[in-house]
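1. Quick one: sequence and predicted model below, then my questions.
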Amino acid sequence: MKKDNGLYWLLLAIVVFIIDIASKFYILDRFELFETVNLLPFFSITYVRNIGAAFSIFEGQRVMLAAIALVISAVIVYMLYRNNRSQKLENLSLSMILGGALGNLFDRLYHGFVVDFLDVNFGNWHYPTFNIADCAICVGIGLFIISSYKKPKKKP
């Protein structure tokens, strides 16, 4: 087993997972379903349940979504294992995606739905409610795309 692999970055995935789960349990403990607290004119905390995936697609497909999350998580762990620890941007991105995927997977398996609560809107425009795991996944994907352009070119 190579010692200089990216598995060290699993610590970040664990941190993302813990923050996500803690925030969701806080919402479950303090909010009624659909309860809203306005924090800014364009941002509120609103407790909703998502039984699908992003933007409620695949609604009611809990087993399929859990299986996809498990496969993606296994692939990410393998990628971290194959990476060097020094591939910071790619490992950061993979860890964020993994932590978010595991957070939403936990919700699906434990609650039967994903707890969403971050609510953004401007006037009549309303973005679908999301959570910290979703943020980590989106930022992670963005960073992964950036990291794919920053890879050193191999010499012929």
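-> On my side now, so go ahead. Residues are numbered from 1 along each chain as shown.

2. C-alpha from now on. contacts and neighbour counts both.
-> Noted.

3. how much space is there between Glu59 and Ser147?
-> 32 Å (CA to CA, to the nearest Å).

4. who's more crowded, these two?
-> Taking neighbours as other CA atoms under 10 Å, Glu59 and Ser147 compare with Ser147 leading, 17 against 14.

5. okay but the more buried one is in contact with Leu92, surely?
-> No. Assessed by CA atoms under 8 Å, Ser147 is found out of contact with Leu92, at 9.7 Å.

6. For the protein, which segments are assigned as helices?
-> 10-30, 62-82, 88-110, 132-149 (DSSP state H).

7. Now these in CSV, please, with extra columns for distance to Tyr47.
-> What follows is the helices of the chain, written out as CSV (distance: least, CA to CA, whole Å):
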stretch, distance to Tyr47
helix 10-30, 7
helix 62-82, 20
helix 88-110, 14
helix 132-149, 13
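
8. Just name the most buried of the ones you listed.
-> Mean neighbour count (mean count of other CA atoms under 10 Å) peaks for helix 88-110 among the helices of the chain, with a mean of 24.

9. quick one: that helix to chain centroid distance?
-> For helix 88-110, the separation from the chain centroid amounts to 5 Å (computed by CA atoms, centre = their mean, to the nearest Å).

10. quick one, that helix and helix 10-30 angle?
-> Between helix 88-110 and helix 10-30, the angle comes out at 40 degrees (axes from the mean of the first three to the mean of the last three CA atoms, to 10 degrees).

11. hold the first one in mind and look at this next one:
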Amino acid sequence: MAAALATDFVTKWLILNIVMVPPRTIEVAPFFNLTLGFNTGVSFGMFQEIFLDRPLLLAGISIAISAGFLVWAMRSPRPSDTIGLGLIAGGAMGNVLDRMRQGAVTDFLDFHLGGWHFPAFNMADTVITIGALLLIAGSLWSPGSTAPAEKRPSRAAQ
């Protein structure tokens, strides 16, 4: 969690205080730009109209969800789940800090194909996605997993 939070904090600080002074679009590759944006909604800017004037409400919801992920991480026996949940919680807390500090999340990674642009995002969103992929992978390819209860022989049959 700490590494995810630190990565997000440092990259956003660099973007806001060095790279995007003045704000502009920087073409890094034919499919990737650095561009400064601020998201007052949830993922991909959804529900902006609801949370525009209530950034602390969204921050509070995110804190509660992050706490749930941390409890889950502490109770999980699988290292992949613990790491994945820690990444999700750390990324979420990075975005919470933005909301509390400036009322919106700083986004700057802009991938595009021709004129179509994927919604801009940040390192917090990246580690959240990696964490979710670890959870999915861990649930699909868990070593030593047992068969579902209905397929295991019963104690009486042994």
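-> All right, it came through fine. Just so it is clear, the model here is predicted, and its values are computed rather than measured.

12. can you name the farthest residue from the center of the first structure?
-> The outermost residue of the first structure relative to its centre, with distances by CA atoms, centre = their mean, is Pro156 at 37.8 Å.

13. what residue is smack in the middle of the first structure?
-> Closest-to-mean residue, the first structure, CA atoms, centre = their mean: Gly100 / 2.3 Å.

14. ok, and the closest non-adjacent residue to that one?
-> Leaving out its chain neighbours, the residue that sits closest to Gly100 of the first structure by CA to CA, 6 or more residues apart in numbering is Ala133, at 3.8 Å.

15. What about Phe47 of the second structure, how many residues nearby?
-> 12.

16. wait, doesn't it sit right on Gly41?
-> Yes. Phe47 of the second structure lies in contact with Gly41 (CA under 8 Å); the separation is 5.2 Å.

17. ok, Leu36 of the second structure - how many residues close by?
-> The tally of other residues near Leu36 of the second structure (other CA under 10 Å) stands at 22.

18. Which residue in the first structure aligns with it?
-> Aligned counterpart of Leu36 of the second structure in the first structure: Tyr47 (TM-score structural alignment).

19. Now do the same contact list for the corresponding residue of the second structure for Phe122 of the first structure.
-> By TM-score structural alignment, Phe122 of the first structure lines up with Leu113 in the second structure. Taking CA atoms under 8 Å, 6 or more residues apart in numbering, we find Leu113 of the second structure in contact with Phe31.

20. Can you tell me the closest non-neighbouring residue to the alignment partner in the first structure of Met100 of the second structure?
-> Under the alignment (TM-score structural alignment), Met100 of the second structure pairs with Leu109 in the first structure. Once flanking residues are discounted, Leu109 of the first structure sits nearest to Ala66: 7.5 Å by CA to CA, 6+ apart.

21. show me what contacts that neighbour?
-> Taking CA under 8 Å, 6+ apart, we find Ala66 of the first structure in contact with Leu105, Arg108, Leu109.

22. how about those in a markdown table, adding distance to Asn83 of the first structure?
-> Listed next are those as a markdown table, based on distance: CA to CA, whole Å:
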| residue | distance to Asn83 of the first structure |
| --- | --- |
| Leu105 | 24 |
| Arg108 | 30 |
| Leu109 | 30 |
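
23. Just name the closest of those to Val37 of the first structure, please.
-> Val37 of the first structure lies nearest to Arg108 out of the contacts of Ala66 of the first structure, by CA to CA, at 24.7 Å.
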